[in-house]
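In: take a look and give me a structure for this.
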Amino acid sequence: MVTSYVMVKASTGDVDRLREEMLSLDEGVRSVSIVAGDVDFVVKTEVDSPGEVKEIAAGIHGVDGIEDTQTYMAMD
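Out: Okay, here's the model as predicted:
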């Protein structure tokens, strides 16, 4: 099992729509938290391979209103 955290910066204030779209991208998306700070969301994923993390990150980039992401994979 590969756990990752994707930090997401949005270019729109429509946080509820963005949250719902990211939650519906893949069954590996476990949670989407709206946060304060340098990023707008933290997306937690749990999937079988790093390749699946890449697919989810690409899907997040494809959501209208997403500006940037940074992906971190857990080591334990």
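In: could you use CA atoms for every contact and neighbour count after this?
Out: Fine.
In: how about the contacts made by the spatially most central residue of the chain?
Out: The chain has residue 43 as the residue nearest its centroid, 3.7 Å off, counting by CA atoms, centre = their mean. Residues near residue 43 by CA atoms under 8 Å, 6 or more residues apart in numbering: 5, 6, 7, 8, 29, 30, 31, 32, 33.
In: did I read that right, it in a strand?
Out: Yes - membership of residue 43 in a strand is supported by DSSP: H, G, I helix; E, B strand; the rest coil.
In: here is the second sequence; please produce its structure so I can put it next to the first one:
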Amino acid sequence: MVTAYVMVKASTGDVDRLKETMLNLHDGVESVSIVAGDVDFIVKAHVETPAEVKDIAASIHEMTGIEDTQTYIAMD
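Out: Predicted structure coming up:
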């Protein structure tokens, strides 16, 4: 199993819509937290393969209202 965190910066103030969309994006998305700081959301995913992490991150990055993403895979 692979656990990953996607840091998401939004370019819109419609955070509730984006949060719901990200939560429903893939069965592996465990949580979406709205946060303060350099990013607007932290998405936690728990999936079978790194390829699924890539698919989730790419889907988020392509969403309308998303400015940037950074993906981190947990090492333990």
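In: picking that back up, mind checking which of the contacts of residue 43 of the first structure are buried?
Out: Among the contacts of residue 43 of the first structure, those classed as buried by 16 or more other CA atoms under 10 Å are 5, 6, 7, 8, 29, 31, 32.
In: secondary structure added to the contacts of residue 43 of the first structure, as TSV?
Out: Output for the contacts of residue 43 of the first structure, formatted as TSV (three-state DSSP):
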residue	secondary structure
5	strand
6	strand
7	strand
8	strand
29	strand
30	strand
31	strand
32	strand
33	strand
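In: now the two most distant members of the residues you listed.
Out: The most widely separated members of these are 8 and 30, with 14.9 Å between them, by CA to CA.
In: count of residues packed around the closest residue to residue 3 of the first structure other than its chain neighbours?
Out: Sequence neighbours aside, residue 46 is the residue nearest to residue 3 of the first structure in space, at 4.5 Å (criterion: CA to CA, 6 or more residues apart in numbering). Here the number of neighbours of residue 46 of the first structure (other CA atoms under 10 Å) works out to 19.
In: how near is residue 74 of the first structure to residue 10 of the first structure?
Out: As judged by CA to CA, to the nearest Å, residue 74 of the first structure and residue 10 of the first structure stand 23 Å apart.
In: nice, that's everything, thank you.
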